[in-house]
Every structure is written in C-alpha cells, then in structure tokens.
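Student: got a predicted structure plus its sequence, pasted below:
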Amino acid sequence: MTHIRPVAPTDAYFVAHLVDELLTELLNGELEPADRVSIAEAVLSQTSRCFGYVALEGESPVGVILMTEGVAIYAGGAFGQITELYVRPECRSGGVAAALVREATKFGKERGWKRLDVGAPDQPRWARTLAFYLSAGFVEVGPRLRLDL
C-alpha cells in the first residue's frame, strides 16, 4: 500500500535519486554529472520556499512531487509551481501520481494559492504525461521557455 507524506530535508538522498531517475528518463540517459544529493539538501532545506510529498511503498520511496511558491499579478497572487513530479515506472498507472497531485492541490489551497502550474515535457514523445495532467484538471496555457543565467 502506498503512503504519502510531506517531504523533509532529511529525505534529500532518496529525493535526489528519484529526480536523477526523472532526468535520466527525460534526457534519454544523457544526464550531465552533478552532485544532486547536495543540491537536494540545499533545496529541501529551504522549507519556506520548497514544498512537496513523497510516496512510499513500505519504506521504499516510489514517487515524489516538489513545488515552489511564486507570486504574480496574472496568477491572482500566490501560486504554486510543480518543479518535479516522478513515479518509478513499476508504480505508474497505480494512482501514485494522482495521489501526489491531490496532496499538492490540498496543500496549495491551504496556502491560499490561486493556481498550480506545471511544465509538461516535449510533445508528442511525452503525450502520456500531458494526458495525465489534463485528466487531473490542468489546462494547457502554452509552451514554457527558459533563459539560463
């Protein structure tokens, strides 16, 4: 049975490994080396800016959702942004991602967020991911771009 609980700074090791799996999958295994455990420790220690939940099967982590808070006029004030959402392949289609999104939605409402945003990966390759978000009630608002600083 899957158990969902809030993420804690002490979860950095396995959160880093889950995010590594996510990035490896998204980037076709061409993942640039990085000390993601140290990065996860730094990110998760920012408890006023980083929020999330982990999904556990027994004691084994099988999924994670991480969010950050933003504020914008177009969003009507405070809003959440999903920065990472990952469920191990063997646990997909079992409701784990949906449970993580439900917890994130509940958390956002409690914080007074007006919306929860997420960037979907490239289409059409990740059509199943887009379909998941649409089935969870998200609506498409256009592509997201970035500028590396």
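Tutor: Cool, the structure landed. Numbers count the residues shown, from 1 in each chain.

Student: going forward, measure contacts between C-alpha atoms and count neighbours the same way
Tutor: Will do.

Student: mind listing the helices for this structure?
Tutor: Remark: helices assigned in the chain by DSSP state H are 12-26, 36-44, 96-111, 127-135.

Student: next, the one to line up against it:
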Amino acid sequence: MIREAAAADVPAILAMIRELAEYERALESARATEAQLTEALFGPQPAAFALMAEEDGEPVGFALWFRNFSTWTGTHGVYLEDLYVRPEARGGGHGKALLAALAEICVARGYERFEWSVLDWNEPSIGFYRSIGAQPMDGWTVFRLTGKELHALADTTRVNGASPSRI
C-alpha cells in the first residue's frame, strides 16, 4: 500500500534515511533530525513531501520529493530526493509502486518532468530505473556547494551589497 506520509511517520522516515545513508556509504552525512523533517514535511510552508510504502501495516519504504521548475517547459516537476525500500521488502513491488504514485502526481498536476539522481556504482538501482523506462541524463554533471565553499560564495554577495532579505 502506498499513502501520503503523516507526521507520525517522521521517526520511521528518519530511520530509513539513515539506513539509506549507510547503504550509500555516507552515514556520517545523514544529520537530519526529527524536528527538521517535521518542519520540512508538515510545517506551515512544507518544502518537501513524502509517500510511504507499507506491508502489513508496517512502513517498508518511502519516497521523499519536492517540486522543481523548468524554465524551458514553464511547468513544475517532481524531484525525487530519496527512494528507499528496506532490504527485507525489496522485490515486492514497493519501489515501483512509489515511483508510479509520483508519476501519477506528475500527470495529474500537469508536471512534465520527474527526475532523480543515482550513484554511478549503484547498478541494481540503475538497472531497475532503466527497466521502467527512465533514461540517464548523459552529458549532465551534478554540482554542489557545501561547507566553507558555500559560505565563501555567500560572502561575496554581501560584499557586493545584496542581502538575502532583498533577493
């Protein structure tokens, strides 16, 4: 069964985020807290949304997503931040059901894109995504700023007179 996440699901979502981070060999990077997830998912201005996969009433997977926007199509899309199904529930169709539910959201809302990233070494996931018709975006490289580099770039904005309250 696939359903929208509720605030009571936050501890399970956080546990699965940590399981996913461990699988991706980056557990130390999974620093989100229950309070942060609760605010992001269920606060006054939600920044993200989640779907839950259940088996026999127990959470076995989740998909956490947010809206993006394409200037080329002039429409929103869905960016899937995390898709995770617990190992003991894999092969039961939960991952495909979560993706299908997100595809349904896209179609129903007129969103033209459904995108996500996958680690290059994650061959099982890459094979699964290809099996449902997803295409890799060859020629694109993800860039990210964090830590001191993010702060250094932000400092250049202040030097030039702009401030976050005016942007």
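Tutor: Looks like it came in fine. Everything quoted here is computed from the prediction, not taken from an experiment.

Student: about what we covered before: right, so of the helices of structure 1, which gets closest to residue 55 of structure 1?
Tutor: helix 96-111 (7.1 Å; CA to CA).

Student: show me what the closest one packs onto, helices and strands only.
Tutor: If you count contacts as 3 or more CA pairs under 8 Å, 6 or more residues apart in numbering; DSSP states H and E, helix 96-111 of structure 1 packs onto strand 2-6, strand 50-57, strand 60-72, strand 77-87.

Student: could those be laid out in a markdown table, adding mean neighbour count?
Tutor: Converted to a markdown table, these look like this (neighbours: other CA atoms under 10 Å):
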| stretch | mean neighbour count |
| --- | --- |
| strand 2-6 | 16 |
| strand 50-57 | 22 |
| strand 60-72 | 19 |
| strand 77-87 | 20 |
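
Student: aligned to residue 18 of structure 1, what sits in structure 2?
Tutor: Residue pairing (TM-score structural alignment): residue 18 of structure 1 is matched to residue 16 of structure 2.

Student: rewinding a little: among the helices of structure 1, which is nearest residue 84 of structure 1?
Tutor: Residue 84 of structure 1 sits nearest to helix 12-26 of all these, at 7.2 Å, using CA to CA.

Student: from the contact counts, what lies against the closest one?
Tutor: By 3+ CA pairs under 8 Å, 6+ apart, helix 12-26 of structure 1 packs against helix 36-44, strand 60-72, strand 77-87.

Student: again, only using 7 Å
Tutor: Packed against helix 12-26 of structure 1 by the contact rule (3 or more CA pairs under 7 Å, 6 or more residues apart in numbering; DSSP states H and E) you find helix 36-44.

Student: which residue numbers in structure 2 go with the helix it packs on?
Tutor: The aligned range for helix 36-44 of structure 1 is 33-41, by TM-score structural alignment.
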